[in-house]
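Visitor: starting from these lines, generate the structure:
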Amino acid sequence: MFEPKLNRSALSFIESDAADCLTKINRGVEKESLRVTQDGYLSMKPHPKEWGSALTNKFITTDYSEALPELITPVTQDRLGPRQWLDDIHRFIAAYMEDEVLWVGSMPCIMTKEEDVPLADYGTSNVGMMKHIYRRGLGYRYGRYMQTIAGVHYNFSLPEEFWPKYREFLGSEENLQDFISKQYLGLIRNYLRYCWLLPYLFGASPAMCKSFAKGEGGAFLTEETDGSMYGDYATSLRMSDLGYQNNAQSKFSIRHNDLEEYTAELERAIRTPDQFYQELGVKVDGEYRQLNANLLQIENEYYAKIRPKRTINSGERPTQALNRRGVEYVEVRSLDLNPFDPLGISQSQVDFLDVFLLFCLLQDSKEQSDRENAENDENFRRVVYYGRKPDLNLLRNNRSLRLKDASLQIFEEMRPVAVLLDKCNHTRSYTKALSEAIEMANDPSKTLSGLYYDDIRRSGQGYFGYTMGLSVKTQQEFLSKAVESRTQQMFEHEAAKSILEQQNIEDSETLSFEEYLERYFAE
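Guide: Predicted coordinates:
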């Protein structure tokens, strides 16, 4: 059994007035989407100048490619705020896209050659060149196709006033910073135990274009004459071996039992040479191919379903920030784009994530072992490949348990948290989101992947044709209503300011790129 039980202190906390501060949960969303042409090919146009600098604009940047914009919402305590921000940013950028649309699927559009994927350009400053060369290195290491897969990241943290109250309820006398980090790591460990739920419920990539697979989709995929490849029971091809992966990561073991241990293992990975990456070369014919030949170029290369995060200062690396100031928030990275919602994530998904993450925090969280990690990974693998298969079984402590039974058991344990958040926020949305999840557990055809799969099949258009139609419809919706004038002016101001900021960074450069890299990795 999965045995997801809230501890007694957590139950007492839920029933107390101290829990009222949960109206102030901090949330933020980072959403990626490919820019594609009207005939469905990857855009070759540069980042539009009207969007500002991808290096310094706080709302609009790029991920791997110039064709892969990333939209970033400010941190907000308004549960509706992230989607309101996303709506405004989408409407702003849509006005400057001319004959392009944003692809609403996580798996890419029509792909041609790997080298046709344009790398993100951040200018000539050292920090801009580092970001660009890091992406060039990803292309050499894993191929550029893989980097065009898009998704949504959800950032979550508890309000400051929560922590002293919760520490008191748990009877802890730890330093507050250490206590907070310890609790977030406990959240992450529980998340990794149950995160197979997210691709089951919200995975939305059961199909893809044959051009992406290069004819090597794997035995579990069905190839059709419509140019598509289908995983008949798949939930999230994005999160499968066809998606982002790093086989070299098997050479190190990341656990989340202790912050110092976690950061030390990441540090080891960015300083341990890898033979294959050495053979690729770091600087060849005067041009950097990658930042270094180590297992990881930088910490961000570590593939993770969730990350402990801390806002970094200029020139600071993520592990340094975590060691100095502790965990500030968690970043959930297991979410496909929701093709049925113009913003890529629905409000019901946001509400479910709040319940799920708070539930993961409030229950006991034993330390991870390599054996349990392997079991968690196998459960996740089964769900992304075969999640909608009737009577699919998962593993828990070497025993087999039906996915449906495990899901319903966890959802029942989550109910007090949903009720609490409803009470604090004077709504019924949290219990409604949980009820929708229960419906999906009882009927796989109601999951996002089930709905998407059935719609594509019924359309007769294949993955590309159906998703292209959704993308055009979504773009038209954004263009149908402009953002308010004050919001428009704010985005225009940020765009202009970001261009000046990038120019100032470039003009004030005093170090060579080699010196900059040496200093960055010095500690």
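Visitor: CA only for contacts and neighbour counts going forward, please
Guide: Will do.
Visitor: so what's Pro82 up against?
Guide: Residues near Pro82 by CA atoms under 8 Å, 6 or more residues apart in numbering: 27-29, 73-76.
Visitor: now swap in Leu392 and tell me
Guide: Neighbours of Leu392 in contact, by CA under 8 Å, 6+ apart: 386, 402-404.
Visitor: inside helices: which ones of those residues?
Guide: 386, 403-404 (DSSP state H).
Visitor: pick the one among those closest to Lys182.
Guide: Leu403 (29.6 Å; CA to CA).
Visitor: okay, now the closest one: neighbour count?
Guide: 25 (other CA atoms under 10 Å).
Visitor: swap in Phe411?
Guide: So Phe411, with other CA under 10 Å, has 21 neighbours.
Visitor: surely it is in contact with Ala433?
Guide: No. With contact defined as CA atoms under 8 Å, Phe411 does not reach Ala433; the gap is 10.7 Å.
Visitor: next, the buried residues of stretch 169-184.
Guide: 169, 179-184 (16 or more other CA atoms under 10 Å).
Visitor: circling back to that earlier point, reformat the ones in helices among the contacts of Leu392 as CSV; add distance to Ala269.
Guide: CSV is the format used below for these (distance: CA to CA, whole Å):
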residue, distance to Ala269
Tyr386, 32
Leu403, 34
Lys404, 38
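Visitor: one more to put side by side:
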Amino acid sequence: MENVLNAIINNGLERELICGVWGLEKENIRVDSNGKLALTQHPLGLGNKIEHPYITTDFSESQVEVITPPCKSMDEAYFMLENLHDIVTENLEKDEYLWPSSMPPIIPKDEDIPIANYGNSSEAKDKMEYRNYIAKKYGKHKQLISGIHYNFSFNEDFLKKLHVLSSVNESFYDFKNGIYLTAARNLLKHQWLLTYLLGANVATHSSYKHCCNKDRENIKEEVLFKGACSYRNSLCGYRNKEDFRVSFDTLEENIRDLKNLISQGHLRGVKEYYSPVRLKNSKDTDTFEALERDGIEYIELRMIDLNPLSKVGIFREDLSLVHLFILSSLLYPCSSYNHKEQKKAMENQNEVSFNGHNLSKELRDEGLFFFDRMEKVLDKLSIDCGYYNDIIRAAKRKLSHKEELYSYKVYNLVLNEGYINHHLSISKENKKISLNESYSLKGYEDLELSTQILLKEALLKGLRVEVLDKRENFISISNKRKIEYIKQATKTSLDSYSTALIMENKAITKKVLLKSGISVPNGGIYTGIDRALMDFNKYLKSKIVIKPNNTNFGIGITILEANFSIEQYQEGLELAFNNDDTILIEEFFKGNEYRFTIIDGKVAGILQRVPANVVGDGKSNILELIEIKNRNPLRGRGYKKPLEQLKVGSEELFYLKSKNLTPNYIPQKDEIVFLRENSNISTGGDSLDFTDLIDTSYKDEAERAAKAVGANITGVDMMIENIQNRRSDTNATIIELNFNPAIHIHCYPFKGKNRRLGLQVLNALGF
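Guide: Predicted coordinates for the structure are as follows:
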């Protein structure tokens, strides 16, 4: 492969070399609050496990598997893994958790372990029949061992360029296969090194019935393996019963050897071949047909333990470490991997799995030599390698400092806390973290929160998602049948352009509602400040609202108490006209403001919105109380978190001034001081869920208003004086309709229930 390295360097393909496509698969056991195997069914909230592309079960009904879609970067793959992990966690029963170790928790007898039930289809029956077969052959306990699979492929265009530039006398089919086989041989030869660095399973519970006697320490009902790096990768872990010798010299020989093992009855099929590295084609993973026809599409590394020290089972930097292994295995390959070399590789793997903390000088030197070669690869590539060099230095240090190994750290934690107690405490803490951050979609934090919520619901449904424009929050969501383009979560194909224009113009909205017999506040529409000033006396005796015609989020709004001064009136007019050339002045309707969010023409959620406020502690002034309230991790800016931070801008200062207050005022203990009269969540307001507490007459009116403007999705803002009474024109009025209503306020209210509006949007779109 020297031609390959030269072709990359001489033709400036270094950047393309380090690109590729990544996919991650991860299994976790579900456990109860005592650390016992959960015997419940796969959570209903996670969908149909035989159809869901991202979330399913592995061997057991108690064993969740998440599968990322193919990702164009490691970051994307890692974030997707974390998002799927969080989605699963959020849909577990209250007293169930994801076990963070590859080795099982407290498990019952084989006959009590539930094999995954996929239903009654022929595909489902085939899956269940195979699981019954491996359960009988290997035992159910061993099938509960979990781990991470790391899938990688080079970009096809890169390989085609490399094929031409390498000047090799072979077809692209053979060249591509050779690339992956070269990497696979070296990865297999050095699998012990990855196990040494990434191994993190050094103990198990005595209920696991396949414990070896080698260097074991029994502590009550728990078994520790002193000096071990990875029990999962040991002779007693997830292995075939025999160490099969399969050629990796050519694809034809690899397939030939596997077919022989199957025909001789050693294996039921290719998926029973538990090699640490496998050659794959995504079009067919159970037979050889696609692999023979189209060649190797990617390689799968299967020797990676779940790391209990990471919430998702692996650290981001370890993905880069594995990637470096793949690159180095390609560019500094071993030319052969014969039976003798396979035997030696397996001996090294067994030694490190059980006794890696006492690494021999021979293996330490071999590991250092491998990383020295890796550094030489980076030196030859004209890219910024600082990050990768840091990873290599850390790995080299671990070869001489066992105390920095994950396995060493886990061993000492288990020794001090116990196997079950330690891992169960991690399970509970991980669940707490996932639930506390459930509003966030990792890797998509730059998007508005409502868009993140919609994407997360789409992943839960097993839909394909793509961000088309981050700044515009423009996304696509699709399945095999259809694709929908969505902006800011609720701008969809369900509403026409004219409907959007009506709702964006408050004056027109008001006229349309009046024609439909829907109650709206009395007032006027103005296109110039002089005409509005002439009507000063018309509004003087009433409490009024002055607002721009075409703005949202409470921008430019002023609320004046009755008998306001001409100066206050003019200041409010100027603020509104600074934001629009048309404004509305309306009589203020007494009562509380409620947001009715309509999806598919029906009320999906109702909130009472409480204006931005602080509560006194008797010693802090308003500015200090705002700072304290803004420390809440749920508060942020720009719809990135469920609640918006409070601030003191011109509107807040104006309102405080109207109450004869300044930001330096010190409220008494428990005294509530409002900073605004408008109650928008976007200006720091608090949201209280009222969906189940309001009479249906108000819901009917909100739905009538949406229908009047032809809106399938809208936010209807209604003032209600007394929700205990049925709706009447004197008890309630609609003050505004909002195109593109935020859905996150209903999903994460200040107080109340998550109404899952993202799911309702997807259902309305036909998903």
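Visitor: overlay them and tell me the TM-score.
Guide: After superposition, the two chains reach a TM-score (TM-score structural alignment, normalised by the length of structure 1) of 0.82; 454 aligned residues with a CA RMSD of 2.2 Å.
Visitor: in strands, which of the contacts of Pro82 of structure 1 appear?
Guide: Within the contacts of Pro82 of structure 1, residues falling in strands by DSSP state E are 27-29.
Visitor: now the buried members of those.
Guide: Looking at these with 16+ other CA under 10 Å, the buried ones turn out to be 27-29.
Visitor: how much space between the counterpart of Thr62 of structure 1 in structure 2 and Glu65 of structure 2?
Guide: Matched by TM-score structural alignment, Thr62 of structure 1 corresponds to Thr57 in structure 2. Thr57 of structure 2 sits 5 Å away from Glu65 of structure 2, going by CA to CA, to the nearest Å.
Visitor: and Phe474 of structure 2, by the same measure?
Guide: 30 Å.
Visitor: with Gly147 of structure 2 instead?
Guide: Taking CA to CA, one finds Gly147 of structure 2 at 10 Å from Glu65 of structure 2.
Visitor: what's the overlap in contacts for these two?
Guide: 26-28.
Visitor: take these and keep only those in strands.
Guide: Among the shared contacts of Gly147 and Glu65 of structure 2, the members falling in strands are 26-28 (criterion: DSSP E).
Visitor: Gly227 of structure 2 reaches Phe354, doesn't it?
Guide: Yes. With contacts counted by CA under 8 Å, Gly227 of structure 2 reaches Phe354, the gap being 6.5 Å.
Visitor: now which residue in structure 1 aligns to Gly227 of structure 2?
Guide: In structure 1, Gly227 of structure 2 lands on Tyr233 (TM-score structural alignment).
Visitor: one more: Ile113 of structure 2?
Guide: By TM-score structural alignment, Ile113 of structure 2 lines up with Val117.
Visitor: not counting its neighbours along the chain, what's nearest the aligned partner of Leu197 of structure 1 in structure 2?
Guide: Using TM-score structural alignment, the equivalent of Leu197 of structure 1 in structure 2 is Leu193. Among residues not flanking Leu193 of structure 2 along the chain, Gly367 sits closest, at 6.6 Å (CA to CA, 6 or more residues apart in numbering).
Visitor: what sits against that neighbour?
Guide: Neighbours of Gly367 of structure 2 in contact, by CA under 8 Å, 6+ apart: 193, 396, 399.
Visitor: then Gly128 of structure 1?
Guide: 55, 121-122.
Visitor: which ones among those map onto strands?
Guide: Going by DSSP E, the strands hold none of the contacts of Gly128 of structure 1.
Visitor: now, of those residues, which are buried?
Guide: 55, 121-122.
Visitor: nearest to Asn175 of structure 1 among those residues?
Guide: Relative to Asn175 of structure 1, the closest of those is Leu55; by CA to CA it sits at 36.3 Å.
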